[in-house]
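[1] Sequence plus predicted model, see below.
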Amino acid sequence: MQLFSFFSSSTAFRVRIALALKGVSYEYRAVNLRAGEQHQQAFLDRNPSGGVPVLVDGDVSLGQSLAILDYLDSRYPEPRLTPADPILRARVLELVNVIACDIHPVNNLRVQLYLKNILGVTEEQKNIWYRHWVEQGFDIVECLLARQDDAPYCFGNQPTLADCCLVPQVWSAARAGCDIAAYPRIDRIYRHCMAQPAFIQAAPEQQADAPQQT
C-alpha cells in the first residue's frame, strides 16, 4: 500500500490518522504541493483532481480523503471509524461534512493561491478570509459537540471519522493563528487526541517530508 501525501495537508492527515488507528502499514510517497508536484502529468494521471491524498492498494487507486476513509473502514473494519448505529453514524457524518464541505474547501491551498495570485488580495486579507470560514465552521462544530455527553473523543470513548477530520482542521487552524481556546469542546478533544499514539504518529511534524527543526 502507498499513500501519496504532503506533511501539512489536512486531508492527507485525516487518512494518516485512520491508517495509524487501524495499524495498517504503508509506503509514504511525498508530493510537494508547494513546489507544484501535484500538477505534473504523471501525478495527474494517477489523480485527475491534482491533490493529495492518494491511496494505492494493489489495483485500487483513490484520490479523495473521504472515499479513502470509507474504503479503509470497509477493507480494515477494526477499529470501526463509522459507527454501525444509524443515528450515531448520521451524527458523525454531520460533523464530518461541516469540516469537509464547509470549512476545508474554501480554505485549501488552491483557493488561497487563487485569492493571492489572481484576485490580488493581500496576505492579511487572505488570513482574514481563512479565519472567517474557520470560525464560522467551528461555531457549528462546537454546537454539535455540545449535544453530546462530554467524552474524550467527539462521539464517546473511541475515535471516529469525526476525530480523523476534526484534528487536522484544528491543527491547520492553529497554525494559521486561529484562537482554538475560544472553542473549549474542540480544544479539549484536540488535546486529548494529540496525546494518543496514533494521532502523534500521523502528525505533520512526524512525516518524512516535514521541514527539519533546527
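    Yep, it's here.

[2] okay, CA-based contacts and neighbour counts for the rest of this
    OK.

[3] how about the helices of this structure, start to end?
    10-22, 41-46, 65-75, 86-97, 109-117, 123-146, 161-175, 184-193, 197-202 (DSSP state H).

[4] Output those helices in JSON lines, with distance to residue 2 and mean neighbour count appended to each entry.
    JSON lines is the format used below for the helices of the chain (distance: least, C-alpha to C-alpha, whole Å; neighbours: other C-alpha atoms under 10 Å):
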{"stretch": "helix 10-22", "distance to residue 2": "11", "mean neighbour count": "24"}
{"stretch": "helix 41-46", "distance to residue 2": "12", "mean neighbour count": "14"}
{"stretch": "helix 65-75", "distance to residue 2": "12", "mean neighbour count": "17"}
{"stretch": "helix 86-97", "distance to residue 2": "24", "mean neighbour count": "16"}
{"stretch": "helix 109-117", "distance to residue 2": "23", "mean neighbour count": "15"}
{"stretch": "helix 123-146", "distance to residue 2": "31", "mean neighbour count": "16"}
{"stretch": "helix 161-175", "distance to residue 2": "19", "mean neighbour count": "22"}
{"stretch": "helix 184-193", "distance to residue 2": "25", "mean neighbour count": "18"}
{"stretch": "helix 197-202", "distance to residue 2": "15", "mean neighbour count": "18"}
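
[5] One more to weigh against that first structure:
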Amino acid sequence: MASASVGEEAEHNNNKLTLYSYWRSSCSFRVRIALNLKGLKFDYKPVNLLKGEQSHPEFLQLNPVGFVPILVDGSAVIFDSFAIIMYLEDKYPQHPLLPTDIHKRAINFQAVSIVSSLIQPLQNLDTLKYINKRVSRDDKLPWVQSVIRKGFTALEKLLEDHTGRYATGDEVFMADIFLAPQLDAASKRFNIDMNEFPILSRLHETYYDIPAFQETLPENQPDAVGQLSQ
C-alpha cells in the first residue's frame, strides 16, 4: 500500500472516489453495495488485515482507528461504514438509501443498529483473535453463533410486520445494505442454519438476485484471489 498524506491522496484523486477495503470485511461490503446502488465509480484500494496493513502509519493517517473501510472523496476522508453511507446519501441523492416515511426510516435505523452494534463488532477480526486466545477452537464457533443468533432473533421480530420484497418494503434501503453482508457471512463463514430465521433466509436469497449486491460479494473482490480459503 503506497504511502500518502491525506492532502496528497486528495490531490491525486482529484475528487475521484477511492475506497480502502478488505474483501472479507462486512463493513467494507456495506459501502461497496451503497456505492453500486448509487452508480458511483470508485478506485478500490485493498488493505490486507491479516498482514496488519491497517496498522501502517500511512493508513493510520487516514483513519486513526485502524479499521476499514475508508472513503476518500476529494479532500473529504470518511471512515466508519455508517458515516460513509450517510455521507453518500447526503451528497449523491440518486437512488435514495432511506425511505421518506419516518416510521420506515426508524425501522431501517434499528436494523442498522442491531447489525452494526450488536452482531458485527463481536465477530470482527480483533474480537475473534482475542477470544481465540482464551477459549478452545471448539468453543469459539458456538460463541460467535450465539451472538449472531441473538441478533437475528431480534431482526426477525423487528421486521416481521414491515417486509415486502426487501427488508422494509419493495425497495432496497439501508437496512438491506447492512443485512446482506451479515447474512452472507453468517451462512458462509459461521455455519448458521438460515432455516431458523425464515424472514432473513428469504431476504438472503433475494439479495443474490440484485446485480449491485452480486458484484460486491467478498469472493468477487480483487484482493480475494488466493485468500478464499483463509
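    Cool, got the structure. Bear in mind that the values here come from a model prediction, so they are computed numbers and not experimental data.

[6] Need the TM-score between these chains.
    Here the TM-score for the pair of chains, by TM-score structural alignment, normalised by the length of the first structure, is 0.95; 211 aligned residues with a C-alpha RMSD of 1.3 Å.

[7] quick revisit: redo the helices of the first structure as a markdown table? Include distance to residue 30 of the first structure.
    Shown next, in a markdown table, are these (distance: least, C-alpha to C-alpha, whole Å):
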| stretch | distance to residue 30 of the first structure |
| --- | --- |
| helix 10-22 | 11 |
| helix 41-46 | 12 |
| helix 65-75 | 16 |
| helix 86-97 | 25 |
| helix 109-117 | 16 |
| helix 123-146 | 25 |
| helix 161-175 | 18 |
| helix 184-193 | 24 |
| helix 197-202 | 14 |
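
[8] which position in the second structure aligns with residue 18 of the first structure?
    Counting by TM-score structural alignment, residue 18 of the first structure lines up with residue 34 in the second structure.

[9] I misspoke; the intended subject was residue 81 of the first structure.
    By TM-score structural alignment, residue 81 of the first structure lines up with residue 97.

[10] What's the local residue count around its match?
    As a burial measure, residue 97 of the second structure scores 24 neighbours (other C-alpha atoms under 10 Å).

[11] Let me see the contact set for it.
    34, 89, 172-174 (C-alpha atoms under 8 Å, 6 or more residues apart in numbering).

[12] re earlier: nearest to residue 55 of the first structure, out of the helices of the first structure?
    helix 65-75 (6.8 Å; C-alpha to C-alpha).

[13] for the closest one, packing partners?
    Using 3 or more C-alpha pairs under 8 Å, 6 or more residues apart in numbering; DSSP states H and E, the elements in contact with helix 65-75 of the first structure are helix 10-22.

[14] Contacts for the helix it packs on, please.
    5-7, 25, 52-53, 65, 68-69, 72, 76, 78-79, 81, 164-165, 167-169, 172, 198-199, 201-204.

[15] after superposition, how close is it to the second structure?
    Superposing on the second structure and averaging over aligned pairs (mean C-alpha distance after the TM-score superposition for the first structure), helix 10-22 of the first structure comes out at 0.4 Å.

[16] distance between that helix and the chain's centre?
    8 Å (C-alpha atoms, centre = their mean, to the nearest Å).

[17] And stretch 100-116 of the first structure, by the same measure?
    For stretch 100-116 of the first structure, the distance to the chain centre is 13 Å (C-alpha atoms, centre = their mean).

[18] for stretch 203-211 of the second structure, same thing?
    Using C-alpha atoms, centre = their mean, the offset of stretch 203-211 of the second structure from its chain centre is 15 Å.

[19] Identify the residue range in the first structure corresponding to that stretch.
    Using TM-score structural alignment, stretch 203-211 of the second structure pairs with 189-197 in the first structure.

[20] Start and end of that stretch, how far apart?
    15 Å (C-alpha to C-alpha, to the nearest Å).

[21] ok, residue 3 of the first structure - contacts?
    26-29, 53-56.

[22] Buried ones only from those, please, as a PyMOL command.
    Buried residues within these, by 16 or more other C-alpha atoms under 10 Å, are selected in PyMOL with:
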select buried, resi 28+29+53+54+55+56
